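heads up, no residue letters with this:
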């Protein structure tokens, strides 16, 4: 859901209801089961960690390996989701693009095994 799909609700109602629906890391299996049983399909989610490099919204965990672990965990638990590159270290855009390409190639078979599609959000102009 997003503000567009809940246009009949006020912004305050969105905030209140979304907060109540926040995923509980201890009950995600039940939440996914209830969603599937409701007849609703999850088309995409935003996992807590969705970048290969640190970002202002997601500075932790540090390091590509730790972030890959979190992405794998999200693949095991969630539906298709969007990833993006994150902020390049020392402004090295090519390096973060290379990391993203390599890591997506590594994650794709894992996602396939779990029935999850990965989507890369193209970055805006950076050069």
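Ah, there it is. Given the structure is predicted, the values throughout are model-derived calculations rather than measurements. Numbers count the residues shown, from 1 in each chain.

only C-alpha atoms for contact and neighbour calcs from this point on.
Fine.

what about residue 38, how many residues close to it?
The number of residues packed near residue 38 is 9, by other CA atoms under 10 Å.

now it: how far from residue 32?
Distance, residue 38 to residue 32, using CA to CA, to the nearest Å: 10 Å.

could you report the neighbour count for residue 93?
16.

how close does it get to residue 121?
15 Å.

next: residue 99.
Distance from residue 99 to residue 121, by CA to CA: 15 Å.

show me which of the two is the more surrounded one.
Each of residue 99 and residue 121 has its neighbours counted (other CA under 10 Å); residue 99 has more, 17 against 11.

name the helix or strand for that one, please.
Using DSSP states H and E, the secondary-structure element containing residue 99 is helix 93-113.

and residue 116, what does it touch?
75, 78, 79, 80 (CA atoms under 8 Å, 6 or more residues apart in numbering).

among those, who's most crowded?
Highest neighbour count within the contacts of residue 116, by other CA under 10 Å: residue 75, with 24 neighbours.

tell me what the helix or strand harbouring that residue is packed against?
Following DSSP H and E, one finds residue 75 within helix 64-77. With contacts taken as 3 or more CA pairs under 8 Å, 6 or more residues apart in numbering; DSSP states H and E, helix 64-77 sits against helix 93-113.

also this one, for the comparison:
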């Protein structure tokens, strides 16, 4: 039986190949997926697009673009070119959402410098994205990732960066794992809806103690501290009602298990803790 609004981000069952992901979703009556660039590139972009299209799956997002904070001019130009490629890949896959992780603080730089680089990169890329029917979705990451991965730490910062651009070109990602802790999270979700900026809604839980290598610390739904249903309700009230919700969990314990078993469990937890 189909679970409404459920989209499986491929990282949740990373042990599956792209073909296994597609066949596993079809078998479980899952109709939407979030994809990552590396497996798509390995399989072949056009082949991947045909694979998901022939299976009747919709692609809710492509991850990821970004990493804009290079100070070397040649490296920065290469990053921008790679993001243009990512935009074209998203369009080919049939998704209108490219998730952006902005990048950390460059060596010898400051967090302010890095955030200015992100704003400059958006100004260069937003029109190109719009021409391809793709929306750049700025994802704020938890502050523990600020130095090395993402200088955009709150939904408010992401919205401020998006503000100069048309809503169809630049939006934001509401990801429970990264923003649940923010005392302004509900107000900023409401703001995102009011400004027409919500481009993606993703869920994962926060578990403690964090495992070594916190990047892989996302928990199965219901295993941690996040009030996911409450945040889903706020996001729905802000205008996301009826739209897909991506489950994106980085967790080695899940990756070591049978993929079909993980998917069954995740669908159950999604129904219990998110819907």
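Yes, it's here. Remember, it's a predicted structure, so these values are computed and weren't measured experimentally.

following superposition onto the second structure, what is the mean distance for the helix holding residue 99 of the first structure?
Taken over the aligned residues, the distance from helix 93-113 of the first structure to the second structure averages 0.9 Å (mean CA distance after the TM-score superposition for the first structure).

got the buried residues for that helix?
93, 96, 97, 99, 100, 104, 107, 108, 110, 111 (16 or more other CA atoms under 10 Å).

name the nearest of these relative to residue 6 of the first structure.
Set against residue 6 of the first structure, the nearest of these by CA to CA is residue 111 (29.4 Å).

contact partners for the alignment partner in the first structure of residue 61 of the second structure?
In the first structure, the residue matched to residue 61 of the second structure (TM-score structural alignment) is residue 44. By CA under 8 Å, 6+ apart, the contact set of residue 44 of the first structure is 79, 80, 81, 82.

so which of these are in helices?
Taking DSSP state H, every one of the contacts of residue 44 of the first structure sits outside helices.

tell me which of those are still there in the second structure?
With both residues aligned by TM-score structural alignment, their matches' CA atoms under 8 Å, the contacts of those that the second structure also has are 79, 80, 81, 82.

adding distance to residue 52 of the first structure, write those residues out as JSON lines.
Shown next, in JSON lines, are these (distance: CA to CA, whole Å):
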{"residue": "79", "distance to residue 52 of the first structure": "19"}
{"residue": "80", "distance to residue 52 of the first structure": "17"}
{"residue": "81", "distance to residue 52 of the first structure": "14"}
{"residue": "82", "distance to residue 52 of the first structure": "12"}
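
take those and keep only those in strands.
81, 82 (DSSP state E).

which of the kept ones among the contacts of residue 44 of the first structure sit farthest apart?
It's 79 and 82 that sit farthest apart of these, by CA to CA, at 9.9 Å.

what is in contact with those two at once?
In contact with both residue 79 of the first structure and residue 82: 44, 45, using CA under 8 Å, 6+ apart.

what number of residues lie near residue 82 of the second structure?
Neighbours around residue 82 of the second structure, by other CA under 10 Å: 15.

need the contact list for the residue nearest to it when sequence neighbours are not counted.
In this structure, residue 82 of the second structure finds its nearest non-sequential neighbour in residue 65, 7.7 Å apart by CA to CA, 6 or more residues apart in numbering. Taking CA under 8 Å, 6+ apart, we find residue 65 of the second structure in contact with 82, 83, 86, 98, 99, 100, 101.

map the first one across to the first structure for me.
Right, the one you point to is residue 82 of the second structure. Using TM-score structural alignment, residue 82 of the second structure pairs with residue 70 in the first structure.

kindly provide the distance from that match to residue 64 of the first structure.
Residue 70 of the first structure sits 10 Å away from residue 64 of the first structure, going by CA to CA.

residue contacts, the residue most central in space within the second structure?
Nearest to the mean C-alpha position of the second structure, by CA atoms, centre = their mean, lies residue 99 at 5.0 Å. With contacts defined as CA under 8 Å, 6+ apart, the neighbours of residue 99 of the second structure are 61, 62, 63, 64, 65, 66, 136, 137, 138, 139, 173.

same thing but at 6 Å, please
Applying CA atoms under 6 Å, 6 or more residues apart in numbering, we find residue 99 of the second structure in contact with 63, 64, 137.

wasn't the second one part of a strand?
In other words, residue 64 of the second structure. Yes: remark: residue 64 of the second structure belongs to a strand, assigned using DSSP: H, G, I helix; E, B strand; the rest coil.

give the burial count for it, as a bare number.
Neighbours around residue 64 of the second structure, by other CA under 10 Å: 23.

let me see the ranges of the strands in the stretch 101-250 of the second structure.
135-138, 170-175, 198-203, 205-206, 218-219, 245-247 (DSSP state E, counting those that start in this stretch).

now distance to residue 151 of the second structure too, for these, in CSV please.
Shown next, in CSV, are these (distance: least, CA to CA, whole Å):
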stretch, distance to residue 151 of the second structure
strand 135-138, 11
strand 170-175, 14
strand 198-203, 19
strand 205-206, 20
strand 218-219, 20
strand 245-247, 23
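
done for today, thanks.
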